[in-house]
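K.L.:
below are the sequence and a predicted model; questions follow.
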Amino acid sequence: MSRDAVTEKDTTTSLDLSEAGLYGAAFETARDQVRALISQHPGTFPTFTDAGAWHFEEDPWAPTWSAGFLTGLLWLFADRDETGWWREHAQRYSELLEPRKRDDGTHDIGFLFTPSWGRWHAVAPSERTRDVLIEAGRTMARRFNERGQYLSTWVHPGSTFIDVMMNIGIIYQAGHLSGDETLTEIATAHALTTRRYLVRGDGTSVHEAWFDPETGVFERTATHQGYRADSSWVRGHAWGVYGFGTAYSWTGDARFLDTARLLADTYVARTGDRLVPPNDWDDPQPRFAYESSAGAVVASALLQLADLIGDPGGDRYRRYAYRLVAKLSGPDFLAQPGSGWEGVLRHATYHLHNEVGVDESVMWGDYYFVEALHRILRGRVAAIGS
């Protein structure tokens, strides 16, 4: 099945006044933090903080990939602003990203364009927004390896990440907007390959799979950010919950919904009442107790999944997400304006082994946290579509 511009369904889980106040206050705090960033450093796209201050130098790990998250935050704030101030900035930041619709140096085209131009198209569809999304999706689709049936990463033509599941939505959307079924087939093929090689039978997930790019034969698994190749890097796992839910929302293929549920159930079982996970569940001596960006991603993913399933089956995912977001909204994680901490969510980690953004704020953590708050506060789950 294809998705409308914004798919919305009322949930059966209601908020009492104290809960609504907690989430609303957290949303306002995030808005204040982001307002300070774009006022003091206009037109910049930081990825992570150093000692709580945004880092503005080039990303030391990957081709710059996080600019869509700051832009997406502006669109989220615009949705709850009648003055037009946030929308004006959201459009300007989106326009700054437009040239990257042809960027073939990254596998994160979806991260760049779904929160930015995708949200713009959802609220004000036009020929311009349509054309940008189509071109961005086609750029992403050119990474497809026909023999291996996967989308490659910037690391190597033989590499794919679980993260790429978060970038196939832009291909599905481009296929829907253009009527090009080949794009839809590419996105689905990659999701099936990921399901086969990056999702384990026990419901855990793999960070990276390697293939022979000439023959397409699968060779091995690996990790860049987890404890080891056979462990469970949790943010990658969160990408999987969200990405397979997105694949189901575009296709109606029950295999993708089953996989999203399997991964979600594993998260809940392994994290339990702690709610916020470490960087890797299998690390016997984690340096830090929490990796809050993984929690933020999975919170929004669970809200998406709850809507896709419907009630009563989806309500348990929604209840868990509410508890998770409430914890992230508390003083242990949420930065406060005036404290000197410039990000929104504390205790996130970008790349543990490379010592990049460790126990800091990261832009995707802030984005998915606010996206989850936005969904909760609207009383329904809203998913970007075409």
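P.N.:
Received the coordinates, thanks.

K.L.:
hey, let's count contacts and neighbours off CA atoms from now on
P.N.:
Fine.

K.L.:
would you map the helices across the stretch 251-386 of the chain?
P.N.:
Assigned by DSSP state H, counting those that start in this stretch, the helices in the stretch 251-386 of the chain fall at 254-271, 292-309, 315-328, 363-378.

K.L.:
return the set of buried residues in the third one.
P.N.:
Neighbour-count burial for helix 315-328 flags 315, 317, 318, 320, 321, 322, 324, 325, 326, 327, 328 (criterion: 16 or more other Cα atoms under 10 Å).

K.L.:
and what of the first one?
P.N.:
The neighbour-count criterion (16+ other Cα under 10 Å) identifies 256-257, 259-268, 271 as the buried residues of helix 254-271.

K.L.:
export those to TSV and append columns for distance to residue 383.
P.N.:
As requested, the buried residues of helix 254-271 are exported to TSV (distance: Cα to Cα, whole Å):
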residue	distance to residue 383
256	16
257	15
259	19
260	16
261	17
262	21
263	19
264	18
265	21
266	23
267	21
268	22
271	25
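
K.L.:
put this next to the first one:
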Amino acid sequence: MTIAFESLDPRYTLPQPGLSQAWLSEAISEVLVKIDAMLPRFALTFPAASADGGIYPEVGKVDWTEGFWTGMLWLAWEVTGDNKYREVAESLLDSFEERLNKRIKVDTHDLGFLYLLSCVNAWKLTGDLRARSLGLRAAELLYQRFDTTTGVIQAWGDLNDPARQGRMIIDCNLNIPLLFWAADETGNVSYREAATRHLAQAARYLVREDASTFHTYYMDIHTGQPLRGDTHQGFSDDSCWARGQAWGIYGFALGFSHTGDITQPELARRLAHYFLNRLPDDYICYWDLIFSEQDHAYRDTSAAAIAACGLAELLKHLPLTDPLRPAYNTAIGLMLRNLRTHYFAHQQDGLLREGVYNFGRNMGINEPNLWGDYFYFEALIRLSRIWTPYFC
């Protein structure tokens, strides 16, 4: 299948002022103030996936998102060196260990989001052997979700549930780095082979010919043949869910870091053009890319933050002479500038207003959400210094 390569919207080729170090420093300081305000409430537990009326409820080990809170704490520690962030992040390791011991909500591919941002980075940053062990246990659970016939990691649910078997989703692009890390740590080539095969199947079936993406895709677990694509969170099976497209940009850009496959950054580039060419005037996407200004649809600031990180990752793998590097830098700057200027959650919990969790299920609509907060912070860190991402 040939994937379309759209020309980039001329808006991104116009000269734009960059984000200065002073601007980035001020933006990071704003983030730290918000994290400090939340820290007393979430030292022993976690914010929910999305806010309710602008306030994050407290939750335990119930969702796929708890790692984003510890991820923000580790980012804050890296930026400041203040051990109050490290101490809370390390204390929450007990929760991630209990989750594994009692098998609480671990029937999911989201083990990457959970354990990369809590345990794997704790090991990388501090040499915590317990954190390393927890990360490896989570990686083994993720590997067990890999089906050798289809070549994909089952997204959710009981592996014996016929309704869920053979289902992959675009979000998994950001979870499989857990397997690449575990392969490097242990020498177990099966982890790497599973992650590489899944990434190839995602590129083959989740990406449409026009470089838009399905949210989900089903494979026949008996024959390995493709069945159909649909959506779980987008507007329709034929539309392009904005956050899914952002997961694709970031995940395929990361794919090169882990596999050396030169087709991965080029695929990320194609997805990025599709995404950027459908942004409204303030460069913050609607929750599905099918919408335009006259639809008055909700934005999804979290998708914009993920896409900014994905573009920054893509830039790492492009030659310095690539003619579109300035355009991608402009796009990142425009999105981050407008997120901070128009969508920062000054009067709410969290960092970004106007995220959308799951529109069809009436979940977290027009609210801050935890992954949007994390990736906004990550994007600022990426631009402000030389930094090794937690997904690498």
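P.N.:
Here it is on my side, so go on. Please read these numbers as outputs of a predicted model, since none were measured by experiment.

K.L.:
before we move on, back to that, of the buried residues of helix 315-328 of structure 1, closest to residue 335 of structure 1?
P.N.:
Set against residue 335 of structure 1, the nearest of the buried residues of helix 315-328 of structure 1 by Cα to Cα is residue 328 (10.0 Å).

K.L.:
what lines up against that closest one once you look at structure 2?
P.N.:
Aligning on TM-score structural alignment places residue 328 of structure 1 opposite residue 339 in structure 2.

K.L.:
got a list of what that match touches?
P.N.:
Counting by Cα atoms under 8 Å, 6 or more residues apart in numbering, residue 339 of structure 2 makes contact with 284, 301, 352.

K.L.:
the first one -> structure 1?
P.N.:
What that stands for is residue 284 of structure 2. Under TM-score structural alignment, residue 284 of structure 2 pairs with residue 276 in structure 1.

K.L.:
hmm, residue 348 and residue 361 of structure 1 touching each other?
P.N.:
Yes - between residue 361 of structure 1 and residue 348 there is a contact under Cα atoms under 8 Å: 5.3 Å.

K.L.:
the two: which is more packed in?
P.N.:
residue 361 (33 against 29; other Cα atoms under 10 Å).

K.L.:
just tell me what that one corresponds to in structure 2.
P.N.:
Taking TM-score structural alignment, the alignment pairs residue 361 of structure 1 with residue 368 from structure 2.

K.L.:
list the buried residues for stretch 167-187 of structure 1?
P.N.:
If you call a residue buried by 16+ other Cα under 10 Å, then stretch 167-187 of structure 1 has these buried ones: 167-176, 183-184, 186-187.

K.L.:
which members of those residues are the farthest-apart pair?
P.N.:
Taking Cα to Cα, the two most distant members of the buried residues of stretch 167-187 of structure 1 are 167 and 176; they sit 15.2 Å apart.

K.L.:
all helices of the stretch 51-200 of structure 2, in order?
P.N.:
For the stretch 51-200 of structure 2, the helices defined by DSSP H, counting those that start in this stretch cover 66-80, 83-91, 93-101, 111-115, 121-126, 129-143, 177-186, 189-201.

K.L.:
which stretch of structure 1 lines up against the shortest one?
P.N.:
In other words, helix 111-115 of structure 2. So helix 111-115 of structure 2 sits over residues 109-113 in structure 1, by TM-score structural alignment.
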